[in-house]
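[1] everything below, folded, please.
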Amino acid sequence: MVLTQEKAARGKPSDVEAARLERVEGAAFRIRHHALNMGEVQGQGYVGQALGAADMLAVVYADQLRFRADDPEWDGRDRFLLSTGHYAIGHYAALAEAGTIPVTELETYGSDNSRLPMSGMSTYTPGMEISGGSLGHGLSIAVGAALGLRYQGSDARVYNFLSDGELDEGSTWEAAMGAHHHQLGNLTAMVDINALQADGKTDTVLRTEPVTEKWEAFGWYTQRVDGNDVGALLAAFDNAAAQAAATGRPSVILCDTKVGRGVPLLEDREKAHFMRIEEHEWQLCREQLTAGFEGKAAR
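    Next up is the predicted model:
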């Protein structure tokens, strides 16, 4: 299923929907801002992915996920599994926005003895459920977690964040087959399709299209949306929840995103998988981000 991206087709939102949209868009802006601040600590990093995935992370943490910020190990929590460990910079920003880690701690990103290493480690960081990477293992862990929660009689959900590059891995598709076999309606996967891998553009490394049809063939309820459109993401998650309740099938939301989203200076930068940003550019990035957000809010 491919959702239309024409906002007019969704009609004028109600006051409740408008407030929901505003809340999540605000969270996405702050996640991007946090990511830029963290990136400046090292002068480089996976900043582009964090900016591109910020809307996805904001929808999960500001709207979908059931958790207790002061008790990351709460048994009743929903599980968010970051399969792509190098996206940790974005996840830390989301955890700070959620109140699980202090915003001031973000200044230690990637530093010695920090709880916030450049690649996510569950043993270090509150709220980090798994140590992501090598890539391709996250969905397998998510399937096991969802199945285990079912056996425990828990109504907690599992959300698994994957990258389009992970669709190159056979283990991902084995897990997808297992999730459908076990009818894991408590599992939602989201795939960041930014068309870029460390070795180059995704379609030149290993073409995965037609990816929507592949997931559908594996029995998942499948939606493809603009992953930088918060309204479209919220609608997709609502649809996923409704379908899970009705059919018991696992859901996947395929999210087309743009690396560096929200900062024009970075959106078309070459070698964007691991960005090196000059010292004088960081403040310009923040200014562009703020101007774009304020301009959107004013419309």
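[2] for the rest of this, base every contact and every neighbour count on C-alpha atoms.
    OK.
[3] could you pull out the strands for the protein?
    Assigned by DSSP state E, the strands in the chain fall at 44-45, 79-82, 158-163, 187-193, 196-197, 200-201, 221-226, 251-256, 275-276.
[4] who touches stretch 223-231?
    1-5, 21, 24-25, 52-53, 55-56, 59, 192, 212, 232-233, 236, 252-258, 261 (Cα atoms under 8 Å, 6 or more residues apart in numbering).
[5] in ChimeraX, how would I select just the buried ones from these?
    Buried subset of those, written as a ChimeraX selection, criterion 16 or more other Cα atoms under 10 Å:
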select :21,24,25,52,53,55,56,59,192,212,232,233,236,252,253,254,255,256,257,258,261
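[6] following up with a second sequence; could you model it the same way so I can compare the two?
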Amino acid sequence: MNKFNSNHIRRVILDMAFAGATVHIGCAFSIVELLTVLYRNHLRVDATDPDSPTRDYMVLSKGHGVMTQYACLEELGWLTRDDLIRYFKDGSRLKGLADAHIPGVEVTAGSLGHGLSVGTGLALAAKLARTDQKCYALVGDGELNEGAIWEAVLFATHFKLDNLIVIVDKNGHQAMGTTDDVMALGDIEAKFTAFGFEAITIDGHDEAAVDAAYARMKQSLNGKPKAIVANSVKGKGVSFMENNNIWHYTRLNADTHAAALAELGETT
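    Below you'll find the model as predicted:
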């Protein structure tokens, strides 16, 4: 099996969620391709040293999708299978939200909105140090309700942080409903463009499109921060989870775990 295979990552997420009797499966599934392609082809890290001073930064501002990142960190060898199977259990070091104490996790996130601000700081530090490091910051579309996001966007434009690549997981849902019902966002790409970003919209599950977007944005050194608006499906990959917002907080049982694995071509 190739490293960073999206189908395998989804299997790992299901096993983690089942083992830990925990939630946030749908919002982890919507970012699988975004993270697998990033880790596989673009994020510059030292596999022997998660804290390498020359690393690129991956800031998961959407901290409730952290199971996807944990699965990728196992692929790097920074987490073990035992870590994942003990996810969310008593004594586990893996919490249900992103935690900066874990190797490879740059920001403690879960209280939404602040991760992007940390990412802009990392990008500014790299600029001041005159390195070629990139900072990738993944936010949810519901997270764009937070004012701190737009303060960070203004900051990034002012300081010409063209080494900052914001990835918006536009799955159309947040915890309590659809984004249109809670607070309509309008044209997200147009908003980022109006704030001075170079922005594009892609299919967030088309790995070729995701790969091309990362390649374009990391090579574009035009003084503009970047935004990739990724249209995605919450719960992508399992039919009874897709666009079904109950899977933001619903836990797997033995039957739904087996049914989900079967749809991925896996067995228990």
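[7] report the TM-score for the pair.
    The TM-score (TM-score structural alignment, normalised by the length of structure 2) is 0.94; 266 aligned residues with a Cα RMSD of 1.6 Å.
[8] same list, the strands of structure 1, but as CSV with distance to Ala142 of structure 1 please.
    Shown next, in CSV, are the strands of structure 1 (distance: least, Cα to Cα, whole Å):
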stretch, distance to Ala142 of structure 1
strand 44-45, 26
strand 79-82, 7
strand 158-163, 6
strand 187-193, 7
strand 196-197, 23
strand 200-201, 27
strand 221-226, 16
strand 251-256, 12
strand 275-276, 29
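[9] how about these, which one is nearest Thr125 of structure 1?
    strand 79-82 (12.4 Å; Cα to Cα).
[10] which part of structure 2 lines up with the closest one?
    Aligned using TM-score structural alignment, strand 79-82 of structure 1 spans residues 57-60 in structure 2.
[11] mean shift of the matching stretch relative to structure 1?
    Its matched residues in structure 1 lie on average 0.6 Å from stretch 57-60 of structure 2 after superposition (mean Cα distance after the TM-score superposition for structure 1).
[12] and that stretch, how far out from the chain's middle?
    Put simply, stretch 57-60 of structure 2 sits 8 Å off its chain's centre (Cα atoms, centre = their mean, to the nearest Å).
[13] before we move on, what about stretch 91-109 of structure 1?
    Chain-centre distance of stretch 91-109 of structure 1: 16 Å, with Cα atoms, centre = their mean.
[14] give the aligned range of it in structure 2.
    Counting by TM-score structural alignment, stretch 91-109 of structure 1 corresponds to 69-87 in structure 2.
[15] cool, stretch 172-182 of structure 1 as well?
    Residues 149-159 of structure 2 are the counterpart of stretch 172-182 of structure 1, counting by TM-score structural alignment.
[16] buried ones in the matching stretch?
    Neighbour counts over stretch 149-159 of structure 2 (16+ other Cα under 10 Å) mark Ile149, Trp150, Ala152, Val153, Leu154, Phe155, Ala156, Thr157 as buried.
[17] from Ala137 of structure 2, how far out is the fourth one?
    As for Val153 of structure 2, its distance to Ala137 of structure 2 is 12 Å (criterion: Cα to Cα, to the nearest Å).
[18] and of the strands of structure 1, who's closest to Glu129 of structure 1?
    So among the strands of structure 1, strand 79-82 is nearest, using Cα to Cα, at 5.8 Å.
[19] now do the closest one: which elements does it pack against?
    Under the contact definition 3 or more Cα pairs under 8 Å, 6 or more residues apart in numbering; DSSP states H and E, strand 79-82 of structure 1 sits against helix 138-151, strand 158-163.
[20] now tabulate the ones you listed in TSV and tack on distance to Met275 of structure 1.
    Shown next, in TSV, are these (distance: least, Cα to Cα, whole Å):
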stretch	distance to Met275 of structure 1
helix 138-151	24
strand 158-163	17
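[21] most tightly packed of those?
    Looking across those with neighbours counted as mean count of other Cα atoms under 10 Å, the highest average goes to strand 158-163: a mean of 24.
[22] any idea how far that strand is from the chain center?
    Centre-to-centre, strand 158-163 of structure 1 and its host chain are 7 Å apart (Cα atoms, centre = their mean).
[23] okay, that strand sits on what stretch of structure 2?
    Using TM-score structural alignment, strand 158-163 of structure 1 pairs with 135-140 in structure 2.
[24] swap in stretch 49-66 of structure 1?
    Mapping stretch 49-66 of structure 1 onto structure 2 (TM-score structural alignment) gives residues 27-44.
[25] can you give me the buried ones in that stretch?
    Neighbour-count burial for stretch 27-44 of structure 2, counted by 16+ other Cα under 10 Å, picks out 27-40, 42-44.
[26] the alignment partner in structure 2 of Val211 of structure 1: what's it in contact with?
    Mapped onto structure 2 by TM-score structural alignment, Val211 of structure 1 lines up with Ile188. For Ile188 of structure 2, the contacting residues are Val229, by Cα under 8 Å, 6+ apart.
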